[in-house]
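Need a 3D model of the sequence below.
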Amino acid sequence: MTKGKVAIMSNQQESSFAAKEKLTTLLKAADYTIDQNDPEIIISIGGDGTFLSAFHMFDHKLNHVRFLGVHTGHLGFYTDWRDFELEELVSNLSNDEHPPVSYPLLDVQVKDRYQTQPQRFLALNEATIKRATRTMVADVYIKDEIFERFRGDGLSVSTPTGSTAYNKSVGGAVLHPRINAFQLAEIASLNNRVFRTLGSPIIISDSEWLTVHLEESSDYLVTIDRFTIQHDEIEWLSFKIADERVHFASYRHMHFWHRVKDAFIGEI
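Alright, predicted model coming up:
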């Protein structure tokens, strides 16, 4: 009797291919089945970018799968194991020694002027809306109440785990991933005597939602994590904490603020 079905995804680096080959051998020896199409556990080998790709490949099965990350470079926020720890990883996975961990996701809905229903996406890190050639003008609503009229390059909406990604580079706050909330950060907003926005990131609770209504135009660019979503004549976007969550297998707890310090500050 097998212990479970595992899919393994890796990036194109030689070290990741070598780790994938070794891990495949170890898992088979431990009575796991390698199944790239219908797994129960998904293991990504590489970095956080590889993990994002693995997540989106299986985001339609989140209630039935768990994820695990192996990094072959710098420590990531989703990749807990190193490529020289594969024997320990398989042992821990077999014994299920670590408590279950799950983090919130972002529910993104995009409505264009030709659709009767919006299209829905899940984001692990963030979603952004920008305009290709001109200043973006958008009315921002919180729980269906107008909050501000935004003018600038765009808006970024992120999960707590995504707060250390693009959100941080545009001046957003870093949120602990156990906080069940999401964040709105402005991208180069225009603030002067004529135009005014809050100018600060906003933390929005899981009981609230955000809607962004756009001026009529055909040059908007929407991204979901690393992927670009093509839409013509976007009318509005809405954001909230998703009902689904991302679940991790054999997750090794490392103090979140230690990860942040290691990634951005280093040794003092």
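
Could you use CA atoms for every contact and neighbour count after this?
Noted.

what about the helices in the stretch 51-200 of the chain?
86-95, 166-169 (DSSP state H, counting those that start in this stretch).

looking at the ones you listed, which is buried most?
For the helices of the stretch 51-200 of the chain, the largest average neighbour count (mean count of other Cα atoms under 10 Å) is found in helix 166-169, namely a mean of 18.

helices and strands around it, which ones?
In terms of contacts (3 or more Cα pairs under 8 Å, 6 or more residues apart in numbering; DSSP states H and E), helix 166-169 is packed against strand 145-158.

tell me which residues in the strand it packs on are buried?
Buried positions in strand 145-158, judged by neighbour count with 16 or more other Cα atoms under 10 Å: Arg149, Phe150, Arg151, Gly152, Asp153, Gly154, Leu155, Ser156, Val157, Ser158.

Here is a second sequence; please produce its structure as well for comparison:
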Amino acid sequence: MKPTKVFIYSNDTGLSKATANELVNVLSKKKFEIASKYDETVDLIACIGGDGTFLNCVHECRLPKTPIIGINTGHLGFFQELVPSELEMFVNHYNDGNYTVEKIHPIRALITDRDGIHEITGINEILVMGMYTKLAHLSIIMDDTPIQEFIGDGILVSTPVGSTAYNYSLGGSLVAPELDALQLTPMAPMNTSAYRCFRSSILYPASKKVRLVTRKSTVGDKLLLAYDGLTREFSNVSKIDVMQADDEIHLLRLPGYDYWKKLTNKLL
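Model prediction:
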């Protein structure tokens, strides 16, 4: 039987580097193979850092199908499952098959402009907003049904795992990861005699597609799209379609994992 191949992804903090070295020692003693880079032959990704490092890892590995175990050396660590002192315990659980797999469904946006169609993918969220202090004027269409002429700073679409991130800061709802739902949250919506924009988030089935169509001055303006801490600028956008992606990210969870306990300890 070939040895299990592990790719270690780490940020540059002193604690993360020390944890990576210790993990190499633990894995080597258990006859695991350490991969120098990620490819499809890797059996397991060990991600050392915080939530930001996890998101960077997923994007740099191009939405890997390989299971990921998170080791928290950061702050909140919603995605991370271990702390550095639990490395040997984890390896024993892994060898025994004593874990579960949490499936994370990203979202993707198809941006149509004069140059064609561009695609971005978010694990936590995708935010569409005006550049600098410019407002975004967008028609919001759910499948084929227009639901709002929106004007404000922007619109954020988040996944259940992303509900605890920027979405929560904007006043959005916390969503259990078991729910197959997406969330539409307004960013500084206008409420005047001319515009009556929705002010609370909308939870909707993940099978539905949201289309954002640019209106009035926004048609010729630049738009900023932010996703998982990354940003891209687009000009002359006509529409943006946001939907659940077909990809799945597989996150390992150990015995005793309790989402509600983690939520209470870290956020509430």
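
what's the TM-score here?
Overlay of the two chains. TM-score (TM-score structural alignment, normalised by the length of the first structure): 0.92; 261 aligned residues with a Cα RMSD of 1.6 Å.

could you dump the helices of the stretch 51-200 of the first structure to CSV with distance to Glu208 of the first structure?
Formatted as CSV, the helices of the stretch 51-200 of the first structure follow (distance: least, Cα to Cα, whole Å):
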stretch, distance to Glu208 of the first structure
helix 86-95, 37
helix 166-169, 20
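
Among the ones you listed, which comes closest to Ala132 of the first structure?
Closest of those to Ala132 of the first structure is helix 166-169, at 18.0 Å (criterion: Cα to Cα).

Mean deviation, that closest one versus the second structure?
Helix 166-169 of the first structure, aligned to the second structure and superposed, deviates on average by 0.2 Å (mean Cα distance after the TM-score superposition for the first structure).

Contacts made by that helix with the rest, please.
Under the contact criterion Cα atoms under 8 Å, 6 or more residues apart in numbering, helix 166-169 of the first structure has outside partners Glu126, Ser156, Val157, Ser158, Ala173, Val174, Ala185.

Let's see that with 10 Å instead.
Helix 166-169 of the first structure is contacted from outside by 125-128, 155-160, 162-163, 172-175, 183-187, 201, 225, using Cα atoms under 10 Å, 6 or more residues apart in numbering.

can you tell me which of those residues are in strands?
Glu126, Ala127, Thr128, Leu155, Ser156, Val157, Ser158, Gln183, Leu184, Ala185, Glu186, Ile187 (DSSP state E).

ok so, going back, of the helices of the stretch 51-200 of the first structure, which approaches Asp107 of the first structure most closely?
helix 166-169 (16.6 Å).

one step back: using a markdown table, lay out the ones in strands among the contacts of helix 166-169 of the first structure together with distance to Gln36 of the first structure.
Formatted as a markdown table, those follow (distance: Cα to Cα, whole Å):
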| residue | distance to Gln36 of the first structure |
| --- | --- |
| Glu126 | 26 |
| Ala127 | 27 |
| Thr128 | 30 |
| Leu155 | 36 |
| Ser156 | 33 |
| Val157 | 31 |
| Ser158 | 29 |
| Gln183 | 34 |
| Leu184 | 36 |
| Ala185 | 37 |
| Glu186 | 39 |
| Ile187 | 38 |
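
ok, of those, which one's closest to Glu87 of the first structure?
The closest of those, once distances to Glu87 of the first structure are taken by Cα to Cα, is Glu126, at 33.4 Å.

any idea how far Gln183 of the first structure is from the closest residue to that closest one other than its chain neighbours?
Closest residue to Glu126 of the first structure apart from its sequence neighbours, by Cα to Cα, 6 or more residues apart in numbering: Ser158 at 4.0 Å. Distance, Ser158 of the first structure to Gln183 of the first structure, using Cα to Cα, to the nearest Å: 5 Å.

Could you pull out the residues contacting both of these two?
Leu106, Glu126, Asn167, Gly172, Leu175, Ile203, Phe239.

ok, the fourth one touching Phe182?
To tie it back to what came earlier, the one meant is Gly172 of the first structure. No. Counting by Cα atoms under 10 Å, Gly172 of the first structure stays clear of Phe182, with 11.0 Å between them.

Give me the nearest residue to Val157 of the first structure, chain neighbours excluded.
Here the residue nearest Val157 of the first structure, using Cα to Cα, 6+ apart, is Leu184, at 4.6 Å.

Could you double-check that the one you found lies in contact with Gly162?
No. At 11.5 Å, Leu184 of the first structure does not count as touching Gly162 under the criterion of Cα under 10 Å.

Now for these two: what residues contact both?
Common neighbours of Leu184 of the first structure and Gly162 (Cα under 10 Å, 6+ apart) are Glu126, Ala127.

one step back: next, count neighbours for the residue nearest to Val157 of the first structure.
Leu184 of the first structure: 24 surrounding residues under other Cα atoms under 10 Å.

between the shared contacts of Ser158 and Gln183 of the first structure, which is closest to Gly49 of the first structure?
Of all these, Glu126 has the smallest distance to Gly49 of the first structure: 13.0 Å, by Cα to Cα.

Can you give me the distance of the closest one to Ile142 of the first structure?
Taken as Cα to Cα, the span from Glu126 of the first structure to Ile142 of the first structure is 18 Å.

More neighbours: the two, which one.
Glu126 (28 against 16).

In the second structure, what residue corresponds to that one?
Alignment note: Glu126 of the first structure maps to Glu125 in the second structure; criterion TM-score structural alignment.
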